[in-house]
Each structure stands twice: as structure tokens, then as C-alpha cells.
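Engineer: coords below, sequence missing:
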């Protein structure tokens, strides 16, 4: 019996070779009909005998590599009796549900062409096809067709147009298709913008070999590169960029080379070679051929493989590859901005004439127990949606202040943005506003509700307050736990352990060492670290020795002597509460111990003291300092008791690696003890761990092991970061689930400085 069936396919099905796939499948089965793009995804009509149409529908379940099918729906139509199958023009009208593909690493077929002297695309830095190449960073609107990308200005030559129209070619309807005759071109320029002589790629490689610093335009913005084994080149890059200590990432040619830098297990290899090509944190090898300045004092090294043809053409010896920006500013992606910002850093610019529409940093991830745990979710992952466990109205979640992302959500999909950065300057705020507008247009989301942090001084909060929409205030640590729940598609109540540096509490103090009983609609504070002063407010974050003073460290110890000129003043500030808001922050407790052990008195990037304290800890040490929970409700734990135990070991001459390990083990023990206490009163047996402190693998591993031994199920992050980059997802999940959009209460105490 002859039938005609209308098929609608939703998901990531544009820009990934889905229409050519459908064309090939249908024609191979001898079916008639059509396929096209519209604002909701892909529409198909197939006609033939019923059994063959059924085979076609089964075949749709095995799509091209970059496609992600969310939903297939069908409807019977009256047969036409016509023959042939065609790809029809796109339809731009209607409600947008189609998904935009993330940028994808160069596929094996394109790499073969790149390296084949007989191929017309030999050595061409923009080779791509339907299975790879730029997507999100060049898309200006949907449907995903060439006129709605930054390739619109490059008219296809006859050869490329023939490939584009040939259903048997893998570039059939590949929107960025191009070649040296018709596509973008690279140019090597000096810092004043003048073109330099010679073949650009060869000259760029020579500059790097000679110890120069190169600015290069990638998929989502400019990078700065230097030869990773060249100590002078790396030192020059650090000095010019004013990046004193924060580790640099390293790009290396292949997995074999990556194995010479760090420990690569099966899960790490899968991430390194995935189409997403993130930076993967590896345990660094002692004899890795890297300059000491690449990642000073760090046991880990961030490694990535090339992900564009341009990067493949540069790859040889390992290269430092870091964001093209000056300290605290977002990555440069417009050519004029890059030359203005980086001219004093780079010796030359390897640039090109294909515009970048959305700046997008590299993603950073690591492996925990064989599973991915992202630390920065950006290029390669965004704009892929995260499932939202609760429905609700369209929501804009504004995110946090540091490591900001925003999130737009509707219909059970949460679109967490690329990494925006720290909202502390005009340029980053502009990128934030532009990003929200772009996502709203791409995914046709007009929010009816805005979720935001409770902190009144966050620029993200101020942005929310400027909008003429109902607001939902979500407490920072509740958002962390909700983020972990949404990450794991859970809605039932959990014991939430949220450890981080700073978050504005409902009592107007700064929280950060929290045990919560939480679901998506609300939370109760079950326990926390006992609050201590934060002497000097944000100055105490930059100078961890102040937290040692706040925790009552005796003045005869080295940390006090090193800071003797201001020690007594800072102690007095804390005692009198002058410029010293109260904080229950676990991150600040780590700072205190790091300063006490001589690891770090001052930091040059967020979390540095805690990161270096983890590096110093001896993982072979299994004993821990005791922790004691008081009988209050909520219960409290004295961080000063842990500091006193550290002081006692220091006086006894115990080595720093052992003390650091005992402290980590004590914090892990605190996580377990707190969860046991909450289970006694609630019966809950699932623990969600979130907050930036849980990026510490030593702590995370021991906390999870202890919880599992205690009979708990444990939720950790695997889709969004545990740090503030995941906050927006939690805010969106809470706003979608909470009835009537109620905010969490804030009772700010008189005289409290929220900063």
C-alpha cells in the first residue's frame, strides 16, 4: 500500500548534514518526497510503500555524527503519486525550536585533504564539511543557512557550488563550504596592522620557533601562543600579559604528544579527541618537556589538541595557547579590538577575514571517576541545551558575578551560555548583554520571568533589576545545589553541601560553608561553618593572610611575622567588625590554612591559595584532624578549631604536605559528619556536592568515598561546572519550579557590608 508521511525532526539537526543524510536515505530506499529546514528543525515528507517508509523512519535514528535528535513526530498525508526526492528551500517563519550546533573539531576527511598536496584545499586553514567546522561562533540567525552566518560575504566559486549541490558529496549543503579560490584567507601582520612578507603560516611557525609571541585568530576569538618548552618565550608572554602565576594551557599535535606531558587514561583520551576538543586537565609528568613558567608549582597541566585547520597547520612542538586578552578583560574577537588590546603583547598577528559573531573561550574539563566534570563550559559545548527537570514559564537566569554564564530556558530546555567571565568591567558587561540578546533571538525565547542572585551589588543582579519583568531572587548556594540537581535531572529533596568562596546569604552575611536541605522550590539551612570576620572585605580575598589573622592565629608564627606591618591592625579590624563582614566561607578557611603553611599570602587569581594548598598535600596521608558539630539548629562547625590543629602540628614540626593532607581529610570528614547529622533528622540519603571548592579533586574524591561508605548516594557535576559557571542553570531550575515566582527572603543586618 502506498503511503505518504509527514515527519518532523527536532534537535540539533541544522548545520550537521542532516538534510543530505535524509536525501541519501530516502533516495537509497527509492522513496519520493522532500526535506527542508524551518524554524522548528527539519520537515520531511516521504512517499512509498508502507514497509519502506517504516524502514526510512528506523534509519532516521542513526543520524550524522554531529546531529542530536530530541524528537521525531509523524502524521499521515494523502499520497501525491509523484516521483523523486528533493531538498527544498528553508522556511524562516514560525516558532523557533531548532537547535544550533556547537563548533566542531576538524574531521578526519578534511584533515586528509588539508595534508594532501594533490588536493585543491591542501594547506587551506578553513577546510570544513557537514561533519565539522564552525557553527555557533558564525551563526547570526536561524534557520542555519549561509546568509545567516558570517560566511554570507563569501560567494562560492563554481567548484564549491558544485560540491554544495551534489547529494553524493559530503559538502552537500555545508553552509561554511569554501576553498582558497573563494573563501577567507589568513594574513600575518605586525602589531601596527601592516602585512608581513612571506607565506603567512610558514612565517608564523618561524616566529614561534624563534621565541616570539603570536596572536592568532581562532574560532571564538584571539589566542596568544608561544613555544611551551621555551622558558624565555613563556616568561615574556607572562610579563606582557600581566599574568603572574595562573597556569597556561598547552596545545599539542596529537594524543601521543599529550602522553609526554601528562597522564592520559581512556576517559582523558576520549575527551581530548572528541569533536568538542576541550582543554583537559591531566596529572603532569615530572619530565614533561615544558618551561617551568607554563604552570608554576602545579601538579596538573591543561592540554588540548588542535581543533581547526589553522591550529593543525601550526601544531608541531607543544605551544602555550591562552586567551587573547589582558588581565580581567574578555577574550578579544573583533580584529580592531584585538590589535588595540594585544599590540603590546604579541610580536605578530595571524589573522583572517572571516568575522566571528560570538566570542567563545575554550572549554576546560577534567575526569572524575571516569566521568567528565567541566570547569568551564564554552566552545564545543555551547549552545547545546541541558534538560530542565521542571517545566514552567520562559526564564532568563542572570548568573553570578564571577565566571559568569547566563541561562535562557523554556519547554524543558536550559540554554546555558558560553563563558562570559567576571562581570567587573564595561567590556564584559557589554558581552553579557549582547549574549543574552543573541540567545533570545536564536532560540526564540522571550522571558516572562528573571532569576537573579540575592547579592545587591552584582552587576548581574543590577541587570535583572533594570528589566521590566517579574523577578525571582535565588540564594547563591541554593542555586549551586539546584544546579547539581538539574545537572543530574533530579527533583526530589537532597542534602546539599555547597562549599565556595562567597555567596550572599538570606541573613545578609556572606555564606560559603553550607549544609542545606533543598529541592528546586526552596531550602533550609541545616548547618554551616561558624562565621568569622572578613577583614577588609574583598581585600581579604586577595590577601589570604588576613583570614589567618581572622581565625585567631598566634602572632608569633611565620605568617604573622611576614605581615607584621599590618597584622595587629587587621586583627583589630576583625575584632571590632570594622570593614569586616561576617563569612562562613569554606574557601576563606582554605585561604587561612594556605597562608598559615606559607603556601600563599597573596593571590593573583581567584582560588589560587586553595589550588596551591591542594598541590602541596601528600595524598598518601590518611589521617585527619577531628571535626566537631555543635548541637545547634542549624549546627555550626568551628573553622578556628581546624586552624588550631594546624598550628599545633606546625609547632610540632610536622611537614607541610602532611598538614595539608590532614586538613583536606578533615574537610572531607566534615562533609560526611554533616550529611549524617542531616540524615538523622530528615531521613534523606542523597547528597549533592556543589560550589567551587569541590573542583578540588583530592577533597572531592575523599568526600565522595566517605559518603558512599556511609550509605549515601552522591550527585556531582558532569554537564555544567560546580563553580559559579553553573549558577545560572540552578537559578533557572529554581525559577521554573517555584510556584508564583517567589523570591528567597533576605534579612540584611544593619551595617552589614554585602561585599
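Structural biologist: Thanks, I have it. Keep in mind the model is a prediction, meaning the values are calculated, not measured.

Engineer: rest of the way, CA atoms for contacts and neighbours
Structural biologist: Will do.

Engineer: In contact with residue 505, which residues are there?
Structural biologist: 454, 475-476, 511, 746 (Cα atoms under 8 Å, 6 or more residues apart in numbering).

Engineer: Tell me the one among those nearest to residue 233.
Structural biologist: residue 476 (41.1 Å; Cα to Cα).

Engineer: quick one: the longest helix seen in the chain to chain centroid distance?
Structural biologist: Longest helix in the chain, counting residues (DSSP state H): helix 656-682. Distance of helix 656-682 from the chain centroid (Cα atoms, centre = their mean, to the nearest Å) equals 28 Å.

Engineer: buried stuff in that helix?
Structural biologist: Going by neighbour count (16 or more other Cα atoms under 10 Å), the buried part of helix 656-682 is 656-679.

Engineer: What about residue 184, how many residues nearby?
Structural biologist: For residue 184, the count of nearby residues is 18 (other Cα atoms under 10 Å).

Engineer: Helix, strand or coil: sort out it for me.
Structural biologist: Applying DSSP: H, G, I helix; E, B strand; the rest coil to residue 184 yields a three-state assignment of coil.

Engineer: And residue 613, by the same measure?
Structural biologist: Applying three-state DSSP: residue 613 is helix.

Engineer: Would you check that it makes contact with residue 660?
Structural biologist: Yes: with contact defined as Cα atoms under 8 Å, residue 613 reaches residue 660; the gap is 6.6 Å.

Engineer: which residues in the stretch 351-500 of the chain form strands?
Structural biologist: Secondary structure of the stretch 351-500 of the chain (DSSP state E, counting those that start in this stretch): strands at 364-368, 371-376, 386-387, 395-397, 407-410, 413-416, 449-453, 471-474, 494-504.

Engineer: for comparison:
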């Protein structure tokens, strides 16, 4: 009997062919297995019961990194003696999936630490179960000649392992060892690369380290002078640095690590995990100024393990770039651009083909809340609730940009790109779009984009020839992203709270209640609009939003923030009252949080997006249960929720002597109760009982927890994000889901 088997999913670069080879030979089956642009193909010949057993074990016992999506079987002629792995076929467009980069496995770590092993202290040890994948792949199918390992000829020992079916490195494409390379190099310091690098760090220097997806900058996490100097050289402002620790014990000395936190730290993606900082943590103040949390991660490459062991202390590991530019990954560019920041470079000669930042997660409700989805997660696909009949590019947002490619039911969200506010980041965006299109064999026919005409992602969409453009309102994309993340397509009450997004009416939205499904939406309510004095300047200076809210509350006594800003306060208040182009109206929830942060004295200016709101959340008293009331009115059928009522209560409570921590908690609770009240009213109007929560404001776990509990107590079913971030990094998935849904409806009705 002969059968032809097709296996689709993440089945290349994960040891699938060696697994098939071993399974077939143990069962005494003849045939062959290989990679092609669609996944893995298997041709089998043998007794019918043995083939049935093969097909059963194929899915049950698949390699740990494999993700099988579909197995198809048909009869066919097979003529083979024995079973072989054949060279990959590359004809046709690629339809297979690509594995993310995976942290070093336990078997490879054992070799790394064994003096008797030939890979002892070799910083590039890997096997079929771990190591670089996406960042070294130039094209599919996943074979060594199509990766950045193509320039390293295997030595005799590696060649033997690669061709030995009993070996863990059987057909491991990045296989290497000290004899055949890659190799480390230390630039700017002397001695053995690892020993010399540890010496640089212990002496208070800044070390650039080439990792999987780009260069990082490192100092000792306990060295306040070095951390402050790195911050100055990098022009980082107050944005926190991530810290790498050797193991869970070291993590527990710095942070409170519960079972969820430990599981996230040990996850094979090895993300940065945001955890509560211990009061006695030996971490410099300059690492995370004003933060009650630290971003910790465990080593995810052999190089990191060795560097941590030789340094014998936690280290800062932050992206190797200047200010808000993308992480550097090209050796020449890194040496040139980081020369004024790093004192020495720990580099190597394995090229990186695709840059990838570290992923960031935060524990919530016993699982991960994804803050940034990048290395270790991308390009694992999301599944669209409604498959697209045409190939889609969704261009994403301006801030925290990702893009998304969709083909059929698969949606491939890119690694984190960054803020599209400078040429280097935009160039990286365009290059990565091009690379992903080639990698997945996608030629976009439909291009979805934000409504904002000045977003560089929108402008890019408008330059693309021979495509159908699908404009998607920003907050609809947020809700569609949450729906897609949950495999839903039906109509919901969508609560989209974020900083700013271009509204369907041309104004600045950001505190929205929508009635929406994947294809369409209607605005059902919003936070009452207030002026943004100075426009974008109000984002960088939250005290301006405090002035804007108080401009229409003449009976409220001027708070301390007014005195702190002196004559400017009066000027900005007048600007807010005058309105017009100098003070555009916004319904933004993010700007409401900014105003309250300034009122309670958290900060009047910020050095990175969301800083005021983040610090306001951290300030809140966890024991306080009360919340401020706020009114809801109707304007032409729209619900209008009063942020001014919350501001008035904040000012009154502060004047009565309430502490900032209590006021912060009561404000958060008041916002949550306002959301629940609006959702109740919309349920009465629409009959909908499912709520989708999205937008960057819901990264605030205090607000999210209180809102979830309130909605569930009120009988709502609540959808939150899981695979993609709640912030603007999830926008591209929402845009793709909207485009797919509209395409699906159009094709079903016989229109295009």
C-alpha cells in the first residue's frame, strides 16, 4: 500500500523530518520525507496497519516545537527501498510556517557545562529543539543553504551528527561547533571574549552584546553610575531597562516571583517578564526610575548563559540603539552607531537576517498579558475567525507598530517594529514587510490601513500599486483585534480606551464605546470631549490636560499643579477655553489618566509614552475599595461619560487631605465603574451581552481587574487579549481581520 502524506503547520526547523524518519524506520515502512514550500511531505509504503499506526503517532508524538495544523492523506504509488530524507523542494510559492527563535534547551545546556563535551563553553550550541530560527532564515524551505549559516561549512564531526538518525542534531540546520564556527570576537577590550567582556562589566563599562535578533547594551544591574551613564549615552529618558538574571533563584532575589511569573520566565520564548520589585533588590535606581516593577528575563542563548556565569551578577540588557531607533543587527552599522555608547563589543560572525526585539509580558489572571510580541513568539500565526479569500497586508498603527500578513485563515503578525516617527524605523518597517512577503509567499491584493492620513503606515499603503485599499478606523481595529484574538466574529459591545486615534468624524477619539463586529461598527458612546492645549505637546506635558479639564470647572479651587506651572497654567487654560486648532478636542481616556497623574503630583511631564499613567497605577493603594462617581448623559443617541466628574472628585479629595495613593485607587475604581455603567446602558439598548476590552489603557491591570470583575458581576461575558498586545501593536491583526471579513462578505454576495 502506498500513501502520500502532507503535513502543514510549524513543521520546519523543529526536527520534524528526523522524527518522521525515526518513526517510519521503527515501523519498518519504506518511503521518503522532505521539506517544500508547503510544509513536510511524506511518501509511505508498507502494510496497512503499520501505516495507520504511523499516522496515529505522527500527530500524537510530534516534536515539542512542532505545531501541526493539518494532515492530509491520499493514495499514491510509492516505490522505495528503505526510508530516506530527501533534499528540499523549493518550487512554487511558500505556504509553510516558520518557527520562532527558541531558547537553549536543557540538553544543549548540559553540553555547554560539561568539560568533557566537545561543545563545552561553546556559545552557539543548538539542536533541533532550540536555537535561532526566524532571525537567520533568508527564504523557505528551512534548509541550511537558505539561512545565514550557509557560510559555515560543517566539520567532519558535525557532518556525522547531521546525518545520523539517532543523533539529536540529525538535520539540525544551524548545527555548529568550535571547529566549524561561528566564533566570538571582543572589540575594544583585550583577552578571551567572554572573560574580557565580564571584566568590562565589572569595571563599570558599557558592553554591546550581539544576540539572536540584534545588539543589546549591557551594564551591571547593581552599578548605579554605569546604569545612569548608559541612560545618558542612549538618550533613554526614564524608560526602564530590562534585567537578565542567571536563574529563578536570582530572579527571586530581585522580584516577587509567583508560580505564574516563574512559568513565564521559563517559557521557551524567554520574554521579559514585568514583576513586582522587592524592596531590598540590589538594582541601581537608574535601571527603572520610579518603578515598582522590574522587567526580568532568563538567558535564552548559550552566549547569555556564559556571560552571566562569568559576570556572576545580574546585568542590564536593553536594545542596542539610540533613542527610539530600531535595534541594530548589522555588524558594521552597530560598530558605527554604538561607538559613542558602548565601551566594548562582544560580537560574532553569524549574520542576523531579521532583527527582533525581546518580547515583553506581564502576569495577569494566572497567564501572560502580552505587552510586546516579538522574539520567541513571532511569526507563529494567529487564526482569523473568517478566512480571507485574497491575500492581505495590514499596515498597522504609527506607535508600537507591527504589520500583519493574512492568507486564508492564517494571520502572520510581524515582530515589534517600533514607533514610525523616524526614517530608520520606517525603513526597517518597509524591509521587514518585503521579507515577510517573500518568506510566506504572499503578494498582497488587499491592503488595510489606519484612517489617519499622516501615519507613515497609511502613507506606505497609499504608495502600493495594484491593490484594493481598505481603510479601518483605529478603535474598530482594536475591537476587531480582540475579537480575532478570541476566535470571535459576532457583534459585541467594544470598549476601546487608548491615547489617541483618528476618528471617523475627523476628531481625535480615545475613550470609545462601540457596537461592532469584524466587518463594521457604530459609535455608541464616548468620554466627554476636552481640549488638548498645544496638541501633541499635551501628550508630553500631562499638566496641560489637568488645565484643560479644570478650564471648564471654574468653581474648583486651583490645585498645586497650577502653582507649579505658574503663568503657563493661565496661558494654557486660556488656550483650552479658546479651542480651535491650538487645542483640538479629544475623547481620549489616556489623556484623562494624564490629567489625574498631574493633579495628584505623579508628574507634569513624561519622557516616554504612557509614563504618567503607568506611575499613577503603581501609586494606587491596593487596600482602598472606594471609587468616584461619574455621570453619563446622552447626546443625539450617543452615551457621553463624564471624565470631568472624576477630575472634580480627585481635586476635592486632595483638598480634603486624602493621600495620592488613596486618590489614585479611587480614580481607577471610578473609571471601571463608569465603564460598567455604560455597558449596562448599551446592553439595554442593543441586547448585546458580550464586551470586548482593547486599547493601551487596558494594559493597566488595576483598571482591567476592576473592570473585568464589575462586568462579570453584571452578567457580561468579557473578551480580553491573549496572543497579541492590547495596545497599538495589536492593531494590525484587527485591520487584517476587518479586511478579511469585508472580503468574505463581498465574495459571498458576489461583489468585490
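Structural biologist: Arrived safely, thanks for sending. In this text, all values refer to a predicted model and were calculated from it rather than measured experimentally.

Engineer: Quantitatively, what TM-score do the chains reach?
Structural biologist: The TM-score (TM-score structural alignment, normalised by the length of the second structure) is 0.96; 734 aligned residues with a Cα RMSD of 1.2 Å.

Engineer: what's the matching range in the second structure for the longest helix of the first structure?
Structural biologist: The aligned range for helix 656-682 of the first structure in the second structure is 660-686, by TM-score structural alignment.

Engineer: Make sure residue 249 of the second structure is indeed in a helix.
Structural biologist: Yes: with three-state DSSP as the criterion, residue 249 of the second structure is part of a helix.

Engineer: Give me the number of neighbouring residues for it.
Structural biologist: 10.

Engineer: residue in the first structure matching it?
Structural biologist: So residue 249 of the second structure corresponds to residue 256, using TM-score structural alignment.

Engineer: now its match: how far from residue 291 of the first structure?
Structural biologist: 19 Å (Cα to Cα, to the nearest Å).

Engineer: just residue 724 of the first structure next, same as before
Structural biologist: The gap separating residue 724 of the first structure from residue 291 of the first structure is 31 Å, by Cα to Cα.

Engineer: Which one's more surrounded, those two?
Structural biologist: Set residue 724 of the first structure next to residue 291 and count neighbours by other Cα under 10 Å: residue 724 wins out with 28 against 18.

Engineer: What segments of the stretch 151-300 of the first structure are strands?
Structural biologist: With DSSP E, counting those that start in this stretch as the criterion, the stretch 151-300 of the first structure has strands at 186-189, 214-217, 222-227, 249-251, 279-283, 300-304.

Engineer: I'd like those strands written out as a markdown table, with mean neighbour count and distance to residue 502 of the first structure added.
Structural biologist: Shown next, in a markdown table, are those (neighbours: other Cα atoms under 10 Å; distance: least, Cα to Cα, whole Å):
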| stretch | mean neighbour count | distance to residue 502 of the first structure |
| --- | --- | --- |
| strand 186-189 | 21 | 44 |
| strand 214-217 | 28 | 35 |
| strand 222-227 | 27 | 30 |
| strand 249-251 | 26 | 27 |
| strand 279-283 | 22 | 25 |
| strand 300-304 | 25 | 25 |
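
Engineer: Same list (those strands) but as TSV, adding distance to residue 366 of the first structure.
Structural biologist: Converted to TSV, the strands of the stretch 151-300 of the first structure look like this (distance: least, Cα to Cα, whole Å):
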stretch	distance to residue 366 of the first structure
strand 186-189	33
strand 214-217	26
strand 222-227	21
strand 249-251	13
strand 279-283	5
strand 300-304	9
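
Engineer: out of those strands, nearest to residue 491 of the first structure?
Structural biologist: Evaluated over the strands of the stretch 151-300 of the first structure, closeness to residue 491 of the first structure peaks at strand 279-283, with 30.3 Å, by Cα to Cα.

Engineer: Which strands or helices does the closest one pack on?
Structural biologist: Applying 3 or more Cα pairs under 8 Å, 6 or more residues apart in numbering; DSSP states H and E, one finds that strand 279-283 of the first structure makes contact with helix 266-273, strand 300-304, strand 364-368.

Engineer: Which residue numbers in the second structure does it align to?
Structural biologist: Under TM-score structural alignment, the match for strand 279-283 of the first structure is residues 272-276.

Engineer: mean offset of the matching stretch relative to the first structure (after superposition)
Structural biologist: With mean Cα distance after the TM-score superposition for the first structure, stretch 272-276 of the second structure departs from the first structure by a mean of 1.0 Å once superposed.

Engineer: Give me the contacts around that stretch.
Structural biologist: 242, 255-257, 261, 264-265, 292-297, 358-363.

Engineer: Which stretch of the second structure lines up against stretch 209-216 of the first structure?
Structural biologist: The alignment of stretch 209-216 of the first structure onto the second structure (TM-score structural alignment) spans residues 202-209.

Engineer: An error on my part: the question was meant for stretch 476-494 of the first structure.
Structural biologist: Using TM-score structural alignment, stretch 476-494 of the first structure corresponds to residues 474-492 of the second structure.

Engineer: can you tell me which of the contacts of residue 505 of the first structure stay in contact in the second structure?
Structural biologist: Among the contacts of residue 505 of the first structure, the ones still in contact in the second structure (both residues aligned by TM-score structural alignment, their matches' Cα atoms under 8 Å) are 454, 475-476, 511.

Engineer: what does residue 598 of the first structure align to in the second structure?
Structural biologist: Checking with TM-score structural alignment, residue 598 of the first structure has residue 601 as its match.

Engineer: can you tell me which residues contact its match?
Structural biologist: Applying Cα under 8 Å, 6+ apart to residue 601 of the second structure gives the contacts 561, 660.
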